[in-house]
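1. Model the structure of this input:
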Amino acid sequence: MAEGEDIQPLVCDNGTGMVKAGFAGDDASRAVFPSIVGRPRHTGVMVGMEHPVLLTEAPLNPKANSEKMTQIMFETFNTPAMYVAIQAVLSLYASGRTTGIVLDSGDGVSHTVPIYEGYALPHAILRLDLAGTRSLHIALDFEQELETSKTSSSIEKSYELRDGQCDVDIRKDLYGNIVLSGGTTMFPGIADRMSEEITALAPSSVKIKVVAPPERKYSVWIGGSILVSQSTFQQMWIAKAEYDESDPSIVYRKCF
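-> As a prediction, this is how the structure comes out:
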C-alpha cells in the first residue's frame, strides 16, 4: 500500500453459517448475512473505492485453499492489499489476550486452538465436527428421556481429545485463559459448566478461568478489526506488487 493513504481496510470473517463484514476500527461489523453464493450487482465492474482486505480462515485450512483464496483476491477482485488470519487467534485478540486456548464453535464445526504469544500451535489443534444443529438432540418425549438418562448411558457420546499435546511450561497460562467464541457457545451457563468440569480434571494447583465475552458470537470479526487498526500492522499487509513479484504461496510467508 502506498504511504499516506488513509483508506479503511475491510475485515471479512467467513463462517460456515454467516459472513460478518465491516470496516477496521468499528466496534461491530456493518453486514451480517448467510454464507451463500451471490451474484454480481454491477456486471463485474468495481464500483467505489478499493480497500485492503483482512480475511479469516479456520485452523488447519489446507495450504491449497489459502493460496487459491489469495489468488482470487488479487487476480479476480484486484484488491490493493490483503492479509489472512486464523479465526481463533482473532477471538483471543478480541478478549485482550495473546496467550490462551480458544474454543471456537460456529455453525458447522468446532476447534480448540492453543495460542502462545499470538501464534497458534498446529500440533495441538483439535477439530471437532460438532457444532450448531449437530450439537442438538431433540427429544420426542422429554420426560421419558430425562428418566432414561438417569439410569442409562445409551444417549451419551464420547469424543477423543488430544490430551497432553501442549508443552508443560505453557499449560498454566492456557488453563488460566480459556476463551469461548462463536454462536454455539452462546448457551446460558456454558462457561460455568466448562469451568466446573475442567477444574475437576486439572491439577489442583492450577487456577482455571473460562472467559465468555458477551459479544463472543462476533469475537472473530472484532479481533480482526482490532488487529488491522494497530499502527504496527501496516507493514504486515501483502501488497499487490508483492504478489505480482511472487506467487500465491506468499500468503504463508507473510501471514503464518
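
2. from here on, contacts and neighbour counts on C-alpha atoms
-> Will do.

3. Contacts for the host helix or strand of A200, please.
-> Using DSSP states H and E, A200 sits within helix 190-201. Residues from elsewhere that reach helix 190-201, judged by CA atoms under 8 Å, 6 or more residues apart in numbering: L180, I208, K209, V210, V211, A212.

4. ok, and what's touching stretch 160-179?
-> Under CA under 8 Å, 6+ apart, the answer for stretch 160-179 is 91-92, 95, 99-103, 114, 116, 123-124, 126, 206-212.

5. before we move on, back to that, just send the contacts of helix 190-201 back as TSV, with secondary structure and distance to Q87 too.
-> Formatted as TSV, those follow (DSSP: H, G, I helix; E, B strand; the rest coil; distance: CA to CA, whole Å):
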residue	secondary structure	distance to Q87
L180	strand	12
I208	coil	23
K209	coil	21
V210	strand	18
V211	strand	17
A212	coil	16
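
6. Can you lay out those as CSV showing distance to E196 and neighbour count?
-> Compiled in CSV, the contacts of helix 190-201 are given as follows (distance: CA to CA, whole Å; neighbours: other CA atoms under 10 Å):
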residue, distance to E196, neighbour count
L180, 15, 30
I208, 9, 21
K209, 10, 19
V210, 10, 21
V211, 13, 18
A212, 14, 19
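
7. Same list (these) but as CSV, adding distance to L161.
-> Formatted as CSV, the contacts of helix 190-201 follow (distance: CA to CA, whole Å):
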residue, distance to L161
L180, 17
I208, 18
K209, 20
V210, 18
V211, 21
A212, 21
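
8. Now the second one, please; I'll put the structures next to each other:
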Amino acid sequence: MNSPIVIDSKPDYTRAGLSSGDTPTVVFPTNSVTSKAPMDAYGMVTNWDGMKDVLSHTFKQLGVDPSQHSIIITEPPLNSEVNREKMTQIFFETFKVSGFYLIMRELLALYDGGNLNGTVINFGENGSCLVIVPCYQGSPFTHAIIQYSLKENKINDQEVANIADRVYASIFRCDSDVRHSLYSNIILTGSSSMYTGISTKLRDRVAALAPPNATVKIVEANEPENAAWRGGDKMAPLLNENGSWITKQEYQQYGAKIVHDKCFQ
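-> So this is what the prediction gives:
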C-alpha cells in the first residue's frame, strides 16, 4: 500500500505531503492557483471549482496519482454537512482515491501535542480571525466552539483580554467535570508565533477568570503553522491499523453520507 497523503488546506496556505515525512513537502499560497478564493476566512469552502484546482495542483506538486493513495484532509470547525459530503464526493469521484478521511484541523493540532484533552486556539494565518475548540478524549465540544474576528490584525492588551474572555466562555460551556483538563492544556496554533509574548499575557488573563483551583497552562505548538499537518501524519498509521478509512467500496455502497458515520465532528 502506498503511503497516505496528508493535506491541510487553509485560506492562506495549503500544506501537503506523504505520511511519515515529518514535515509537509509541498507548501503554496492557496489562492495562487485559482482566480477566486476557494474558502472564506475560517476555511469553509465556498468555491468548489477553485477547491478542485487547489487539490489538482497539490497532487501535481507531489508528483503522485491520487488514485493510488488514501487521503487525510483537514476541515474547519462547524463545517456544514453539505460541504463534508461534497468533499467526500470529489475525492472519490474526481480523484478516485482508495481511502478518505476528513478531520477538524484543531483536533489534529491537539493530537500533534500528544494529548486528547485540551483547548485549541487556532489563529488564522492571515491574522484576521481565530477559532477556539475545547476537546475531551479526542472529541470537540461542538456547542462550545467560538469563532472570533480579530481587529486590525494585531494583538494588543485589549485584544488579549477579549480572547481570554472567549476562552473562558468556551470552557464554561463544557461539562464541569472536564474543565480542569481544558484549562491545563490550552494550545496556540496557526500563526500564533507572530504574536510575541501572547502566551504569558493570555495565561495571566485566563487565570484571572478561571476558578481558583484551576491550573492554566498555555502551550505554543512547535512550528504552529505545521501542527495540523503533523497531527495528520501521526494519525495515518492509526487509520491503517483500525480500518477507519472510508473505503471506495463503502462510498459506492452508502454514498457521501458515510462521512458523517466514519469521520466524526
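
9. N31 of structure 2 contacts D12, doesn't it?
-> Yes: counting by CA atoms under 8 Å, N31 of structure 2 does reach D12; the two are 7.0 Å apart.

10. what sits against the spatially most central residue of structure 1?
-> Nearest residue to the geometric centre of structure 1 (CA atoms, centre = their mean): Q87, 2.1 Å. Taking CA under 8 Å, 6+ apart, we find Q87 of structure 1 in contact with D13, T56, E57, A58, P59, V220.

11. From the residues you listed, which land in helices?
-> V220 (DSSP state H).

12. Helices of structure 1, residue ranges please.
-> 63-75, 87-94, 142-151, 171-175, 190-201, 219-229, 240-245, 250-255.

13. Nearest approach to G25 of structure 1 belongs to which of these?
-> Of all the helices of structure 1, it is helix 219-229 that lies closest to G25 of structure 1, at 5.4 Å by CA to CA.

14. now do the same end-to-end measure for stretch 100-116 of structure 1.
-> 7 Å (CA to CA, to the nearest Å).

15. Identify all contacting residues around that stretch.
-> Here stretch 100-116 of structure 1 has contacts from 15-17, 59, 88-89, 91-92, 98-99, 120-122, 124-134, 166, 170, 173-185, using CA under 8 Å, 6+ apart.

16. Take the residues you listed and keep only those in strands.
-> A120, L126, R127, L128, I178, V179, L180, S181 (DSSP state E).

17. from the residues you listed, which would you call buried?
-> A120, L126, R127, I178, V179, L180, S181 (16 or more other CA atoms under 10 Å).

18. what does the fourth one align to in structure 2?
-> With TM-score structural alignment as the criterion, the equivalent of I178 of structure 1 in structure 2 is I186.

19. Could you check how far its match is from C174 of structure 2?
-> 14 Å.

20. Check which residues of stretch 74-83 of structure 1 are buried.
-> Applying 16+ other CA under 10 Å to stretch 74-83 of structure 1 flags F74, T79, P80, A81, M82, Y83 as buried.

21. And that stretch, end to end?
-> 11 Å.

22. Next: stretch 182-190 of structure 1.
-> Start-to-end span of stretch 182-190 of structure 1 (CA to CA) is 12 Å.

23. mind checking how far that stretch is from the chain centre?
-> How far stretch 182-190 of structure 1 lies from its chain's middle: 15 Å, per CA atoms, centre = their mean, to the nearest Å.

24. Also stretch 105-118 of structure 2?
-> 9 Å.

25. Which stretch of structure 1 lines up against it?
-> Mapping stretch 105-118 of structure 2 onto structure 1 (TM-score structural alignment) gives residues 87-100.

26. need the buried ones among the ones in strands among the contacts of stretch 100-116 of structure 1 in TSV with distance to S246 of structure 1, can you?
-> Converted to TSV, these look like this (distance: CA to CA, whole Å):
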residue	distance to S246 of structure 1
A120	26
L126	32
R127	32
I178	38
V179	37
L180	37
S181	35
